[in-house]
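> I'd like to go over a predicted model; first the sequence, then the structure.
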Amino acid sequence: MESMKQRMLGGKLYKANDLEISVESQRGSDLVWQFNHLAPDKKAERAAVLKQLFHAFGDNNYIEPPFYVDYGAHTSIGDHFYANTDCVFLDTAPITIGNRVYLAPKVSLFTAGHPIDAAIRGEDLEYGKPIKIGDDVWIGGGVIINPGVTIGSDVVIGSGSVVTKDVPDHVIVAGNPARMIRRITDKDHAQWQQQKDEFLTWQQQADESQQSKQS
């Protein structure tokens, strides 16, 4: 017979007061508390706590406290991840995040749900649906991603959006509920490559100027 935790992770109705689930939740709460109360200069210690907290946590990642997650053990994060302050992950069901994903302040990933039927909801039964985020995604401030949503790769989500449906690759979405604004095109890549080239030229000139002053 499946356990209450297996029901939770499988998207079925469950009760959160189950002992196994409660122990795992307490573990997550303790590690989050440790992380949020470490001094700003304790970067190595912060990183070590996050490695313990999450199911997987890649390289070159940074989370700005305060941060909240229900369990942590149900969240997997790739490489080169950044989350600004006040982000919230409710990982009742698995959260999977790819590489080079950036979260602005107050981004919320909500896998948890409650029955629409009020009587059943009142019996403390709940469920979760997984959230998946691909590679190269930038999520603006205050965005909410609802249970069961999959976000593709090379995506930008505008600030304040509420994402209720899957998002395909190579698009910009925004709004409540979020809708596609337009596709990301070769013109976008060319425009930003031009700006990067200008920056590299400036950087080279700045470095040469600094070296000249030191010689």
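Received the coordinates, thanks. Numbers count the residues shown, from 1 in each chain.
> going forward, measure contacts and count neighbours with C-alpha atoms only.
OK.
> And for Gln211, the neighbour number?
Using other CA atoms under 10 Å as the criterion, Gln211 is surrounded by 10 other residues.
> Please, which helix or strand holds it?
helix 186-214 (DSSP states H and E).
> OK, contacts around Tyr68?
With contacts defined as CA atoms under 8 Å, 6 or more residues apart in numbering, Tyr68 is in contact with Val32, Asp86, Cys87, Val88, Phe89.
> that older thread, work out the gap between the helix holding Gln211 and the centre of the chain.
In this view, helix 186-214 has its centroid 31 Å away from the chain centroid, taken as CA atoms, centre = their mean, to the nearest Å.
> In addition, the following structure is provided for comparison:
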Amino acid sequence: MSEKEKMLRGEFYNSRDEELIKVYHKARNLLDIFNNCKSNEMVKRGKTLENLLGFKGKGVWIEKPFYCDYGENIYIGENTFINFNCTLLDCNKIKIGKNGLIGPNVQIYTASHPLDSYERVGNIENGGPYRTYANPVSIGDNVWIGGNSCILPGVTIGDNCVIGAGSVVTKSIPDNCVVAGNPCKVIKSIGGKND
């Protein structure tokens, strides 16, 4: 099994693997192009994102600067907007539904490490890097994530949710909720036409 396959299965993997480093460099080059595009270079920006991301739905708009690890593990549904300075660590799949609003400085992480320091760095003695694994993140349709929020590995956010600015999402959130805080908690359910 390749290191990339291990990574996508949520197993410990070597992040310095040759195949992963190639994907990393490809993503960095595309990010450099995207982040240096002029605002009116819409075709160039769009093509660059299509080459970077696993899927980019129609009407997706991403402000620069934008950062990610590999890009190819990011899937974004139609009409989703990602504001300035967002970071998506896509060591596993990040799926974002349609009609999303993602505020500035939002961070979405899939990568993690063992809590025990010996387990985390013990692999260095055997010539490998620190131990890393990654769990996917899934964000439903019509979700608004307020600025400076952080979504942690393995989290699923249901459809029609609002994540308050500055929230740290440590656990999955059901459909139709407003959540906020660190760690975030459900504030109320929503879903009526007048919410």
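Yep, it's here. Quantities reported herein were computed from a predicted structural model and do not represent experimental measurements.
> Give me the TM-score for these two chains.
Put the two chains on top of each other and the TM-score (TM-score structural alignment, normalised by the length of the second structure) is 0.94; 188 aligned residues with a CA RMSD of 0.9 Å.
> I'd like to know which of the contacts of Tyr68 of the first structure are part of helices.
Applying DSSP state H to the contacts of Tyr68 of the first structure, the entries found in helices are Val32.
> Save the contacts of Tyr68 of the first structure as TSV, and put in distance to Pro66 of the first structure and neighbour count too.
Rendered in TSV, the data for those read as follows (distance: CA to CA, whole Å; neighbours: other CA atoms under 10 Å):
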residue	distance to Pro66 of the first structure	neighbour count
Val32	9	23
Asp86	5	18
Cys87	8	23
Val88	9	19
Phe89	12	20
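> which of the contacts of Tyr68 of the first structure show up in the second structure as well?
Among these, the ones whose aligned partners also touch in the second structure (both residues aligned by TM-score structural alignment, their matches' CA atoms under 8 Å) are Val32, Asp86, Cys87, Val88, Phe89.
> picking that back up, packing partners for the helix holding Gln211 of the first structure?
Packing contacts for helix 186-214 of the first structure, counted by 3 or more CA pairs under 8 Å, 6 or more residues apart in numbering; DSSP states H and E, involve no helix or strand.
> tell me which residues of it are tucked away?
Neighbour-count burial for helix 186-214 of the first structure, with 16 or more other CA atoms under 10 Å as criterion, is recorded at no position.
> Quick check: closest non-adjacent residue to the aligned partner of Leu125 of the first structure in the second structure.
By TM-score structural alignment, Leu125 of the first structure lines up with Arg131 in the second structure. When the adjacent residues along the chain are set aside, Arg131 of the second structure lies closest to Arg120, with 5.1 Å between them (CA to CA, 6 or more residues apart in numbering).
> and the one you found, what element?
According to DSSP H and E, Arg120 of the second structure maps onto helix 117-121.
> how far does that helix sit from the chain's center?
Between the mean C-alpha position of helix 117-121 of the second structure and that of its chain there is a distance of 25 Å (CA atoms, centre = their mean).
> Could you pull out the buried residues of that helix?
Taking 16+ other CA under 10 Å as the basis for neighbour counts, the residues of helix 117-121 of the second structure that come out buried are Arg120, Val121.
> now for whatever helix or strand comes next after that helix, which elements pack on it?
Tracing the chain past helix 117-121 of the second structure, the next element assigned as helix or strand by DSSP H and E is strand 133-134. For strand 133-134 of the second structure, the contact count by 3+ CA pairs under 8 Å, 6+ apart identifies helix 3-8, strand 111-112 as packing neighbours.
> Can you list the buried residues in the first one?
By neighbour count, with 16+ other CA under 10 Å as the criterion, the buried positions of helix 3-8 of the second structure are Glu3, Lys4, Lys6, Met7, Leu8.
> okay, now the aligned partner of Leu52 of the second structure in the first structure: neighbour count?
Aligning on TM-score structural alignment places Leu52 of the second structure opposite Leu53 in the first structure. Under the neighbour criterion other CA under 10 Å, Leu53 of the first structure is assigned a count of 23.
> Trp61 of the second structure versus the residue nearest to Arg131 of the second structure, what's the distance?
Arg120 of the second structure sits 37 Å away from Trp61 of the second structure, taking CA to CA, to the nearest Å as the criterion.
> try Leu49 of the second structure
When CA to CA is the yardstick, Leu49 of the second structure and Trp61 of the second structure sit 10 Å from each other.
> So for those two, which sits in the more crowded spot?
With neighbours defined as other CA under 10 Å, Leu49 of the second structure and Trp61 compare such that Leu49 has more, 23 against 20.
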